[in-house]
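A.B. asks: sequence-free structure coming up:
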């Protein structure tokens, strides 16, 4: 029998990833045979690992997560408009001519999770983004496209936050503040945790004053990595507190459609994963 088509997700760490389960579940909907695995690559080894996967292992497509999204964008020979706008990639696809194409579906997946699955209207929200790395870049433009009124970006190192705000180029809507000012910058009705703290097992100490009375708090991570932020959100009195499991499933569906030309039904897969995590 011929070897099934090869797919993977690159990250560091990556053993916790649910992506293999999600893509196998999608494949079952269409009777598609594929192999999908996790590949743990340290930053210095990432580019070589990607080339080996596509060139030597006949890889057809890969998802990319922390901390490689900027590096994935840099090594691609072709970039979609969405990837070019944010400067990062969460999906790589091998083209017919052997080049690698970069896509970014993070923002679209997050907005679809919030609006379609959870019924949230993002228009008019004053949003606070914690973090300014690849994950933050992936969703910042989409939040603005979805109609948030303002976006304030705060990062432990101020330079990446300033660079992201400059790249967006909407000074009337997008602002930056210092991490040290979190105690006195007021409250927000949408707070997005785009830091890597949870994934790296680090604590995230935040003042309760950040959360407005009807705040929506959203962690781009899921599972154990989101527990600390969601606990803070609930203690702060947020009305809604969601992790990024739905975003993960939605972005996986976008990648699956890119690779296979078929759009999977995300809801049964999301419900199955959510039931296991309760």
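C.D. replies: In hand now; what should we look at? Computed from a predicted structure; not experimentally measured.

A.B. asks: all contacts plus neighbour counts: C-alpha atoms, from now on.
C.D. replies: Fine.

A.B. asks: you'd agree residue 188 is up against residue 129?
C.D. replies: No - using C-alpha atoms under 8 Å, residue 188 is not in contact with residue 129, being 10.0 Å away.

A.B. asks: show the contacting residues for residue 47.
C.D. replies: Going by C-alpha atoms under 8 Å, 6 or more residues apart in numbering, residue 47 touches 71, 72, 75.

A.B. asks: what about the last one, how many residues close to it?
C.D. replies: When you say that, I think you mean residue 75. 17 (other C-alpha atoms under 10 Å).

A.B. asks: same check on the first one?
C.D. replies: Residues lying near residue 71 (other C-alpha under 10 Å) number 17.

A.B. asks: now do the SS call for it.
C.D. replies: Assigned with DSSP: H, G, I helix; E, B strand; the rest coil, residue 71 falls in the helix class.

A.B. asks: ok, it - contacts?
C.D. replies: Contacts of residue 71 (C-alpha under 8 Å, 6+ apart): 46, 47, 88.

A.B. asks: name the nearest of the contacts of residue 47 relative to residue 83.
C.D. replies: Minimum distance to residue 83 across the contacts of residue 47 is 10.2 Å, recorded for residue 72 (C-alpha to C-alpha).

A.B. asks: state the distance from the residue nearest in space to the middle of the chain to residue 72.
C.D. replies: Relative to the mean C-alpha position of the chain, the nearest C-alpha, by C-alpha atoms, centre = their mean, is the one of residue 106, at 4.6 Å. As for residue 106, its distance to residue 72 is 14 Å (criterion: C-alpha to C-alpha, to the nearest Å).

A.B. asks: how about residue 203?
C.D. replies: 27 Å.

A.B. asks: more neighbours: which of those two?
C.D. replies: residue 72 (26 against 10).

A.B. asks: nearest residue to the more buried one other than its sequence neighbours?
C.D. replies: The shortest distance from residue 72 to any non-neighbouring residue, by C-alpha to C-alpha, 6 or more residues apart in numbering, is to residue 89 (5.7 Å).

A.B. asks: alright, now check it against this:
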């Protein structure tokens, strides 16, 4: 029987997930399809019930449903439970709905695809304290990264993540800006630089250390102001496209049991968006 998968959100037309997953199905000769479904917040519970009734094998979840979907699921994996957010739902063999979050692990795979695994002891500055930052912080910690500082305009929000991790340090944006030379890896998780948001820097990179690694989770545009400024300071830069592809690949693996070709997909989407994934 043909399998079907979906991505739900509000809005949803901008998602590149259907193109990505359907290309993987074709490439792997998988008898499946993946569709975008616009679900408004007030219809979320009905949508989940409909998916169970109609026999979907799983689906992805994007804004604004990543937290609000949790009460409608049967169980969560460890990372999704710690994060309090779900971006992937799997229908198990028993018919239960299990929630996962692949965003943080997708970022870590993207990072290590670019720089390898030798930097796990390096001091990291994580910029922002929203849901993406929380997921990345926990995924980094679970992978073995030990030295994490989180900077945010509202320090209390950063401190909550640090408290939940039982490790690391929370600082203000101003304190982070003054101490940029103390870090080797910078991860920008705020919406700053998105084509739909403020095309701006989270703070000045005047003291940014040459040779550091600068990553941004935004992939449209590929070159955000943060990455542009970091590259001018001699940084190795990594845009958000790898995170997007790898989080989708981890979801694919949960559903179908094997990891798809991420290198070809990154190259394909990079060609569409224009630019480079990593500048080396």
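C.D. replies: Here it is on my side, so go on. Please read all numbers here as calculations on a predicted model, not as lab measurements.

A.B. asks: what's the burial count for the residue nearest to residue 72 of the first structure?
C.D. replies: Per other C-alpha under 10 Å, the neighbour tally for residue 89 of the first structure reads 32.

A.B. asks: with residue 118 of the first structure instead?
C.D. replies: Counted with other C-alpha under 10 Å, the burial measure for residue 118 of the first structure works out to 13 neighbours.

A.B. asks: residue 145 of the second structure belongs to a strand?
C.D. replies: No - Residue 145 of the second structure: not assigned to a strand; according to three-state DSSP it is coil.

A.B. asks: coming back round to it: which residues touch the residue nearest to residue 72 of the first structure?
C.D. replies: When contacts are counted by C-alpha under 8 Å, 6+ apart, residue 89 of the first structure touches 64, 69, 70, 72, 73, 83, 102, 103, 104, 105, 138.

A.B. asks: how about the helices in the stretch 151-280 of the second structure?
C.D. replies: Assigned by DSSP state H, counting those that start in this stretch, the stretch 151-280 of the second structure shows helices spanning 155-165, 173-178, 225-232, 241-256, 262-273.

A.B. asks: okay if I get those helices as TSV plus distance to residue 23 of the second structure and mean neighbour count?
C.D. replies: Shown next, in TSV, are the helices of the stretch 151-280 of the second structure (distance: least, C-alpha to C-alpha, whole Å; neighbours: other C-alpha atoms under 10 Å):
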stretch	distance to residue 23 of the second structure	mean neighbour count
helix 155-165	36	17
helix 173-178	41	16
helix 225-232	29	19
helix 241-256	12	23
helix 262-273	9	15
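
A.B. asks: out of those, nearest to residue 37 of the second structure?
C.D. replies: That would be helix 241-256 among the helices of the stretch 151-280 of the second structure, by C-alpha to C-alpha, at 16.5 Å.

A.B. asks: which residues touch residue 158 of the second structure?
C.D. replies: 128, 129, 150, 151, 152, 170, 171.

A.B. asks: still on that earlier bit, quick check: closest non-adjacent residue to the residue nearest to the centre of the first structure.
C.D. replies: residue 138 (5.4 Å).

A.B. asks: hmm, residue 103 and that neighbour touching each other?
C.D. replies: No - at 10.4 Å, residue 138 of the first structure and residue 103 do not qualify as touching, with contact defined as C-alpha under 8 Å.

A.B. asks: so who does residue 221 of the first structure touch?
C.D. replies: Counted by C-alpha under 8 Å, 6+ apart, residue 221 of the first structure has contacts 194, 198, 199, 243, 244, 245.

A.B. asks: now check the second structure for the residue matching it.
C.D. replies: The pairwise alignment with the second structure assigns residue 221 of the first structure to residue 218, based on TM-score structural alignment.

A.B. asks: residue 252 of the first structure now?
C.D. replies: Residue 252 of the first structure maps onto residue 248 in the second structure, by TM-score structural alignment.

A.B. asks: again, but for residue 16 of the first structure
C.D. replies: Superposed on the second structure with TM-score structural alignment, residue 16 of the first structure falls opposite residue 14.

A.B. asks: can you pull out the strands in the stretch 101-250 of the first structure?
C.D. replies: With DSSP state E, counting those that start in this stretch as the criterion, the stretch 101-250 of the first structure has strands at 126-130, 150-155, 174-178, 188-193, 211-219, 240-242.

A.B. asks: how about these, which one is nearest residue 40 of the first structure?
C.D. replies: Among the strands of the stretch 101-250 of the first structure, the nearest to residue 40 of the first structure by C-alpha to C-alpha is strand 211-219 (22.5 Å).

A.B. asks: list the buried residues in the closest one.
C.D. replies: Judged by neighbour count using 16 or more other C-alpha atoms under 10 Å, the buried positions of strand 211-219 of the first structure are 211, 212, 215, 216, 217, 218, 219.

A.B. asks: with the second structure overlaid, how far apart is that strand on average?
C.D. replies: Comparing strand 211-219 of the first structure with its match in the second structure after superposition yields a mean distance of 1.4 Å (mean C-alpha distance after the TM-score superposition for the first structure).
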